[in-house]
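K.L.:
Output the structure for:
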Amino acid sequence: MNTAKATLAGGCFWCTEAVFRQLQGVLDVVPGYIDGHQPDPDYASVCRGDSGHAEAIEITYQPDTVSYDTLLQVFFLTHDPTTLNRQGHDVGSQYRSAIYTHDAGQHTAALACIRKLEADGVYNSPIVTQVKAASVFYPAEAYHHDYFARNQHAGYCQAVIAPKLHKLYSYAPAPLKG
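P.N.:
Sure thing, here's the model as predicted:
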């Protein structure tokens, strides 16, 4: 089985993990931290902004089933790439919009996707999503994994994650699971 990795930061990793778990061809989604200066960051240091890391997800996927371009389409569909260091009420550099690429092909595809979105005028403001080479990814603590699946009725999940899933279900550019 041919697999690849994609690493994306689109605000709260509970949200992005829940979204990408819905796609056929996605084998695993791990929430975690990337692009900071502190080794072995933890949730508290990331939330305080002390570590410099972004909340992100590392996706293991089958490129024969779901393409990297499709993952990028879902990424831009389900978060606001025009707000610097913010997604809704989550504010701070840990909530930045970023694409962490694993090879030159991903880097080129990410930049091309952003150029196309800007040329097509999809957003009313400039896209601030960073495109950078992936660095060390630190998986988040176990209680963050599958957060939405375990806490669907929690207020944050209903107010923030459920609308992202609804948007995905309404406009999905790829086949969804079950």
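
K.L.:
only C-alpha atoms for contact and neighbour calcs from this point on.
P.N.:
Noted.

K.L.:
For Lys167, give its distance to Gln38.
P.N.:
35 Å (Cα to Cα, to the nearest Å).

K.L.:
swap that for Pro173, please
P.N.:
Going from Pro173 to Gln38 by Cα to Cα gives 36 Å.

K.L.:
Determine the longest helix present in this structure.
P.N.:
helix 104-119 (DSSP state H).

K.L.:
residues making contact with it?
P.N.:
68-69, 72, 99, 101, 123, 126-127, 131-133 (Cα atoms under 8 Å, 6 or more residues apart in numbering).

K.L.:
Stretch 49-60 now?
P.N.:
Contacts for stretch 49-60 (Cα under 8 Å, 6+ apart): 3-13, 16-17, 20, 26-38, 41, 45-46, 92-96, 137.

K.L.:
Which stretches in the chain count as strands?
P.N.:
For the chain, the strands defined by DSSP state E occupy 4-10, 26-34, 54-61, 86-87, 90-91, 97-101, 130-133, 137-139.

K.L.:
What remains of the contacts of stretch 49-60 if I keep only buried residues?
P.N.:
Among the contacts of stretch 49-60, those classed as buried by 16 or more other Cα atoms under 10 Å are 5-13, 16-17, 20, 26, 29-36, 41, 46, 92-96, 137.

K.L.:
which among the contacts of helix 104-119 end up buried?
P.N.:
Among those, the ones that count as buried by 16+ other Cα under 10 Å are 68-69, 72, 99, 101, 127, 131.

K.L.:
here's the other one to compare against:
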Amino acid sequence: MKTFVLGGGCFWCLDALYQKTRGVTAVVSGYTGGHESHPDYDSVSAGTSGHAEVVAVTFDETVIPEEVILDMYFVSHDPTTLNRQGYDVGTQYRSSMFYQDTEQQELFEKAIQRNQDKWSNPIVTEVTRLGAFHEAEEYHQNYYAKHPEQGYCQVIINPKLAKARKYYAEWLVA
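P.N.:
Okay, here's the model as predicted:
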């Protein structure tokens, strides 16, 4: 099993995608990359903690290749906008990848290079060593599955899932 910690705007979007991905065994929404020792949703969403909203995606690489997990990440958000994903603005929504070792760092950097030609603007995804990971509050975990009718899910998440399904249908469950 491997775990990648990835930020692509609101963690609900990445959580929704990876919860539906074959070979993924766990997705945990959380916060990392900031200076506050005990961040919570209020401090992170206010932009005062320095943390990014992220997901820790644990997957079985014998079922799904790590490159597919990373390429899905680059399809599921706009990695060319600095500190912004759609209506979500601030450093807490930055495109970010947090590596655990040099092997992951190299893998993440190669994924950026591999996916750059899909975007007309430069990818600005931050690649940073993983510090403390803080699990988000329970109501953020598996949010989309619990609230598919909620407006944010309908307007923001559903189009991202449709885009991912267009390119990665073989890896997604219904």
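
K.L.:
Need the counterpart of Tyr156 of the first structure in the second structure.
P.N.:
Structural alignment (TM-score structural alignment) places Tyr156 of the first structure against Tyr152 in the second structure.

K.L.:
circling back to that earlier point, reformat the contacts of helix 104-119 of the first structure into TSV and put distance to Lys177 of the first structure next to each item.
P.N.:
Converted to TSV, the contacts of helix 104-119 of the first structure look like this (distance: Cα to Cα, whole Å):
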residue	distance to Lys177 of the first structure
Tyr68	17
Asp69	18
Leu72	18
Ile99	24
Thr101	25
Tyr123	28
Pro126	32
Ile127	29
Val131	28
Lys132	30
Ala133	29
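
K.L.:
Quick check: the two most widely separated of those?
P.N.:
Maximum pairwise distance among the contacts of helix 104-119 of the first structure (Cα to Cα): 24.8 Å, between Tyr123 and Ala133.

K.L.:
Give me the aligned partner of Val57 of the second structure over in the first structure.
P.N.:
Under the alignment (TM-score structural alignment), Val57 of the second structure pairs with Ile59 of the first structure.

K.L.:
Spatially nearest residue to that match, not counting backbone neighbours?
P.N.:
Counting by Cα to Cα, 6 or more residues apart in numbering, the nearest residue to Ile59 of the first structure once its immediate chain neighbours are dropped is Val29, at 4.6 Å.

K.L.:
Looking at the second structure, name the residue matched to that neighbour.
P.N.:
Using TM-score structural alignment to pair residues, one finds that Val29 of the first structure aligns to Val27 in the second structure.

K.L.:
same thing with Pro81 of the first structure?
P.N.:
Aligned partner of Pro81 of the first structure by TM-score structural alignment: Pro79.

K.L.:
got the contact list for that match?
P.N.:
Counting by Cα under 8 Å, 6+ apart, Pro79 of the second structure touches 8, 95, 123-125.

K.L.:
Which pair of these spans the longest distance?
P.N.:
Of all pairs drawn from those, the greatest distance, 12.2 Å, lies between Gly8 and Ile123 (Cα to Cα).

K.L.:
Touching stretch 162-178 of the first structure from outside, list them.
P.N.:
15, 18-19, 22-24, 66, 70, 73-74, 77-79.

K.L.:
Kindly supply the ChimeraX command isolating those of those that are buried.
P.N.:
Command for ChimeraX that selects the buried part of the contacts of stretch 162-178 of the first structure, burial taken from 16+ other Cα under 10 Å:
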select :15,18,19,22,23,24,66,73,74,77,78,79
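
K.L.:
now the contacts of stretch 162-178 of the first structure in a markdown table, with distance to His144 of the first structure?
P.N.:
Below are those laid out as a markdown table (distance: Cα to Cα, whole Å):
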| residue | distance to His144 of the first structure |
| --- | --- |
| Cys15 | 11 |
| Ala18 | 11 |
| Val19 | 14 |
| Gln22 | 17 |
| Leu23 | 20 |
| Gln24 | 22 |
| Val66 | 25 |
| Thr70 | 25 |
| Gln73 | 24 |
| Val74 | 21 |
| Leu77 | 23 |
| Thr78 | 19 |
| His79 | 19 |
